[in-house]
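Engineer: what shape does this take:
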Amino acid sequence: MRPLQLISILTTTVAVVCSLYAPQPIQRVLAAHFGVGLQTSALFITVALLPLSIAPLAYGLLLERIQARRMLMVSVLGLALATTALAFCDSLRPFLALRFAQGLLIPAALTGLMTYVATHSRPEAVQRSMAFYVAATIFGGFFGRFMAGLLTTAFDWRAPFGAIGLALSACLVLLLSLDPDARARFERIRPSAMPEILRRPAFLRVYLIIFCCFFVYTGLLNFLPHRLASLDSGISEMRIGAAYLGYLMGIAAALTSRRLCRILGGERNAMLAGLALHMTATALFALPWLTTAFLSMFPFCAGMFFVHALAPGLLNSLSDQNRGMVNGLYIAFYYTGGTLGSFLPGLVYARFGWTALVTVLCGMLGLALLLARGLCLATQAQAAPASEG
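Structural biologist: Predicted coordinates:
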């Protein structure tokens, strides 16, 4: 892959992920504009995450026959139009409809980007290129939030959507540098394989662990702007966006996960350590200090992305067939946890307060720790039939 092509891929990845998370730090402004409360404002993220929980499986059949470049051009064009249109919404329903449309287009764009990286990198450079891709998705998650808060403070809430729409339009020009002959080669999805995979103890445990992790991650981040505003009524959207700076720790966690895994003595111990860090940082958010919330974001994100970096490798090391379905189910559990986490904790927050919300989230991570403790036995049970065969 030529340097210009890699730059085009990474820039587009950042822009696409920015479009997903931009509304999160400016929920208060959007809620005031549309005249809605805390629970309804959570839908700004929920409706975009919802298609991501099912789209990766649904796209499997379609993408076998579509060129990666063509899929990218169409999905990024649609995403640019939908994102720009958000800036012109004056009522809630069209806004949520456009967010849902974004949720349908984002997985197509990200799948095309990831596929292009995998099929156009030299075999010895695939892991390095994929590491850059993962880092770009994490950076996009931070930059989308920070930039939205900054532009909203400097201008108004419409500015971030206009800026991201313009950036996605510019990415269309960059994507013209990609070679047009890449086809997305995915293993054909067999629905009958799903119950077979879910009956495997190790697989189900890993799926439930990542479900719990992303439930907690999205649940805390989606309601964090309201919490920060309760601690400091004069806080600006720019400072709320800056609170997500700890998100960048995810890049370091993802890039060093394999080395740390070896130091900690394997995937099980490493996953336990990541979950313990994630849970400890989550508990710190219960403290009533703004500085603690800002600082806790760093270990909170590091723990989450460390587990997220380890889990797919563990699944694929245990799977000798149906990897398309194995990975598709992982993404489905991941985003289903995120979808539910972006909304359900708000019910607890609205009725019982922030401390109760944090307690529920810590309980979810406690469940994930119990699942991880049993992962060693489940892994052995999974490996036994393979060795007998």
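
Engineer: going forward, measure contacts between C-alpha atoms and count neighbours the same way
Structural biologist: Will do.

Engineer: now stretch 193-201: buried residues?
Structural biologist: Across stretch 193-201, burial judged by 16 or more other Cα atoms under 10 Å covers Ile197, Pro201.

Engineer: who touches it?
Structural biologist: For stretch 193-201, the external contacting residues (Cα atoms under 8 Å, 6 or more residues apart in numbering) are Phe203, Leu204, Asn322, Met325, Val326, Ala378, Thr379, Ala381, Gln382.

Engineer: again, but for stretch 289-305
Structural biologist: Counting by Cα under 8 Å, 6+ apart, stretch 289-305 makes contact with 213-214, 217, 228, 231-232, 243-254, 274-282, 284-285, 287, all of which sit outside it.

Engineer: redo the contacts of stretch 193-201 as CSV? Include neighbour count, distance to Asp90 and secondary structure.
Structural biologist: Formatted as CSV, those follow (neighbours: other Cα atoms under 10 Å; distance: Cα to Cα, whole Å; DSSP: H, G, I helix; E, B strand; the rest coil):
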residue, neighbour count, distance to Asp90, secondary structure
Phe203, 25, 45, helix
Leu204, 19, 44, helix
Asn322, 17, 46, coil
Met325, 22, 41, helix
Val326, 22, 42, helix
Ala378, 19, 52, helix
Thr379, 19, 52, helix
Ala381, 14, 56, helix
Gln382, 17, 54, helix
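
Engineer: for those, which one is nearest Ala80?
Structural biologist: Met325 (29.9 Å; Cα to Cα).

Engineer: skipping its backbone neighbours, what lies nearest the closest one in space?
Structural biologist: In this structure, Met325 finds its nearest non-sequential neighbour in Ile189, 6.0 Å apart by Cα to Cα, 6 or more residues apart in numbering.

Engineer: you'd agree the one you found is up against Asn327?
Structural biologist: No - Ile189 is beyond contact range of Asn327, at 10.8 Å (criterion: Cα atoms under 8 Å).

Engineer: any idea how far His33 lies from Ala131?
Structural biologist: 39 Å (Cα to Cα, to the nearest Å).

Engineer: ignore the last one, Val348
Structural biologist: 37 Å.

Engineer: looking at the two, which is more packed in?
Structural biologist: Val348 (17 against 14; other Cα atoms under 10 Å).

Engineer: Ala368 versus that one, what's the distance?
Structural biologist: For Val348, the distance to Ala368 - Cα to Cα - is 20 Å.

Engineer: check Gly234 too.
Structural biologist: On the measure of Cα to Cα, Gly234 and Ala368 end up 37 Å apart.

Engineer: in terms of neighbours, single out the busier of the two.
Structural biologist: Comparing Gly234 with Ala368 by neighbour count (other Cα under 10 Å), the higher total belongs to Ala368, at 24 against 9.

Engineer: ok, the more buried one touching Val216?
Structural biologist: No - if you go by Cα under 8 Å, Ala368 and Val216 don't touch, sitting 10.6 Å apart.

Engineer: one more, for comparison:
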Amino acid sequence: MKNQQLIIIIYIILVVFSIMYATQPLQPLLANQFDINMVQASQFTAVIMFSLAIAPIVYGYVLESICPKKMLFIASVILLVTNLILSYSNSYEMFLTIRVIESLVIPAIITSCMSILANSDKANVKYNMAIYVAATVFGGMVGRVVSGFIATQFGWRTVFLSLSIALFLGLFLIRKLSFEGDTNLTKAKISDVIQILKDRRFVLIYLLMFTTFFVFAGLLNILPFRMKELIPDATESQIGLLYLGYGMGIVVSLLSKKIIKLLKGESNTILVGGVIFTLVNLSFFSDNMLFVFFMLFIFCVGMFTVHSVSTGIANSIKQSQKSLTSGMYLTFYYIGGAVGSVVPAMFYHSVGWDFTVILFICALIIIYSLFFIFRNDFKM
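Structural biologist: Coordinates of the predicted model:
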């Protein structure tokens, strides 16, 4: 029974993260369809990132104690309806409005899934959460790759219709869940937040992930436009294949403990991951998209190495208030993603590709230099 619940939750996560990221490889196509620029097209992903950033803080006040199964079902129904409407959108304003509505329900679905995983099988929480992380990564990859393929073969509207069908199946699966408990969400008090931010270790790890995800989300968001710039006749299917390297996140997240042991500590692992992540940006000056495609695998290895270790650190520094410290970690992480989904597109649109990559490298050098200086703070 517990395995059935895990499989259902994994399926829902795969579909939801596919919906989140399905627009990325389609951005040049949607920009052309709605006659908008790359900055406006980038907002289709940015709005969801922003909602995920504020959800850990806001949802505790909005939702109080609520049955996660009920919240999961209602939010999934809303997402199904909005996704169907997306496939019939005929203007930028309409498409963006629907994505904003989706951005409000997606955090509710993710929160429900995490709550069910954490409370339905308390003996295997760590294992379930490792599976959850792997599922989010796989969903992000599948959403990008498959949406590109479907758009090339059947048109972009079919992407959202097919995701709606997948979510419709998910509604039947949700009804099979047996979990009936409450989601006791944390209410973030300003005094508690200030207290946590007085600890330099938290500030550093939060800024580290803000910057890292800013660069990661930024590059992956503008990459379809770069490919169209270099290869004007590139199809959405070919653009989608660029995101196959994202799958490295599954491998890294599941092997993180072994990597930490090999590199003799969490601080060393973050620094090695950070150096790899920073240096690989140099390869993006290349005009050879095949070379860029292969380098993206290493890019993802660096990012997910840092992310998987940083998550563990954020949860272990302070034994009390773990839900708040991890919630704040996600807030900084997704704000970095939201800003990264818009600002680099503005740079690319204004000053070109090379200057945008230089921006990424400079930001990473600054934050990883700071982490190197204060690395001894994390020796526990």
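
Engineer: one step back: quick one: secondary structure of the aligned residue in structure 2 for the residue nearest to Met325 of structure 1?
Structural biologist: Alignment note (TM-score structural alignment): Ile189 of structure 1 maps to Ala188 of structure 2. Following DSSP: H, G, I helix; E, B strand; the rest coil, we place Ala188 of structure 2 in the coil state.

Engineer: distance-wise, check Ala188 of structure 2 relative to Arg200 of structure 2.
Structural biologist: Separation of Ala188 of structure 2 from Arg200 of structure 2 (Cα to Cα) stands at 19 Å.

Engineer: also Leu255 of structure 2?
Structural biologist: Distance, Leu255 of structure 2 to Arg200 of structure 2, by Cα to Cα: 28 Å.

Engineer: equivalent analysis for Phe216 of structure 2, please.
Structural biologist: In terms of Cα to Cα, Phe216 of structure 2 sits 24 Å off from Arg200 of structure 2.

Engineer: same check, this time on Leu161 of structure 2
Structural biologist: For Leu161 of structure 2, the distance to Arg200 of structure 2 - Cα to Cα - is 47 Å.

Engineer: can you check Ile270 of structure 2 too?
Structural biologist: Distance from Ile270 of structure 2 to Arg200 of structure 2, by Cα to Cα: 17 Å.

Engineer: also Ala46 of structure 2?
Structural biologist: Using Cα to Cα, Ala46 of structure 2 is found at 28 Å from Arg200 of structure 2.

Engineer: same thing with Ser115 of structure 2?
Structural biologist: Using Cα to Cα, Ser115 of structure 2 is found at 29 Å from Arg200 of structure 2.

Engineer: and Leu63 of structure 2, by the same measure?
Structural biologist: Distance from Leu63 of structure 2 to Arg200 of structure 2, by Cα to Cα: 31 Å.

Engineer: mean deviation (superposed) between stretch 205-222 of structure 1 and structure 2, please.
Structural biologist: Superposing on structure 2 and averaging over aligned pairs (mean Cα distance after the TM-score superposition for structure 1), stretch 205-222 of structure 1 comes out at 0.3 Å.

Engineer: where in structure 2 does that stretch align, residue-wise?
Structural biologist: The aligned range for stretch 205-222 of structure 1 is 204-221, by TM-score structural alignment.

Engineer: what are the contacting residues of the matching stretch?
Structural biologist: 24, 42, 243, 303, 306-307, 310, 314, 328-329, 332-345, 360, 363-364, 367-368, 370-371.

Engineer: so the helix or strand where Thr97 of structure 2 lies matches what in structure 1?
Structural biologist: Assessed by DSSP states H and E, Thr97 of structure 2 sits inside helix 92-120. Using TM-score structural alignment, helix 92-120 of structure 2 corresponds to residues 92-120 of structure 1.

Engineer: what do we get in structure 1 for Gly273 of structure 2?
Structural biologist: In structure 1, Gly273 of structure 2 lands on Gly274 (TM-score structural alignment).

Engineer: ok, that match - contacts?
Structural biologist: Listed by Cα under 8 Å, 6+ apart, the contact set of Gly274 of structure 1 reads Ala302, Gly303, Met304, Phe306, Val307.

Engineer: which residue is the nearest non-sequential neighbour of the fourth one?
Structural biologist: Read that as Phe306 of structure 1. Nearest one to Phe306 of structure 1, counting by Cα to Cα, 6+ apart, is Ala253 at 5.1 Å.

Engineer: distance check, Met114 of structure 1 against Thr13 of structure 1.
Structural biologist: With distances taken as Cα to Cα, Met114 of structure 1 is found 9 Å from Thr13 of structure 1.

Engineer: out of these two, which sits in the more crowded spot?
Structural biologist: Just comparing Met114 of structure 1 and Thr13: by other Cα under 10 Å the higher neighbour count belongs to Thr13, 26 against 19.

Engineer: how close does that one sit to Ser236 of structure 1?
Structural biologist: Going from Thr13 of structure 1 to Ser236 of structure 1 by Cα to Cα gives 28 Å.

Engineer: likewise for Ala242 of structure 1?
Structural biologist: 10 Å.

Engineer: hey, what's in contact with both of the two?
Structural biologist: In contact with both Ala242 of structure 1 and Ser236: Gly149, using Cα under 8 Å, 6+ apart.

Engineer: what about Ala42 of structure 1, how many residues close to it?
Structural biologist: Residues contacting Ala42 of structure 1 under the criterion other Cα under 10 Å number 23.

Engineer: ok, it - contacts?
Structural biologist: By Cα under 8 Å, 6+ apart, the residues touching Ala42 of structure 1 are Gln27, Asn222, Phe223, Ser342, Phe343, Gly346.

Engineer: same question, Tyr127 of structure 2
Structural biologist: Taking Cα under 8 Å, 6+ apart as the definition, Tyr127 of structure 2 has no contacts.

Engineer: just give me the mean distance for the host helix or strand of it relative to structure 1.
Structural biologist: Taking DSSP H and E as the criterion, Tyr127 of structure 2 maps to helix 125-154. Aligned to structure 1 and superposed, helix 125-154 of structure 2 gives a mean residue distance of 0.8 Å (mean Cα distance after the TM-score superposition for structure 1).

Engineer: quick check: buried residues in that helix?
Structural biologist: Judged by neighbour count (16+ other Cα under 10 Å), helix 125-154 of structure 2 contains these buried residues: 128, 131-152.

Engineer: and the angle from it to helix 92-120?
Structural biologist: 150 degrees (axes from the mean of the first three to the mean of the last three Cα atoms, to 10 degrees).

Engineer: for structure 2, which segments are assigned as strands?
Structural biologist: Here structure 2 has its strands, by DSSP state E, at 65-66, 183-184.

Engineer: highest mean neighbour count out of those strands?
Structural biologist: strand 183-184 (a mean of 18; mean count of other Cα atoms under 10 Å).
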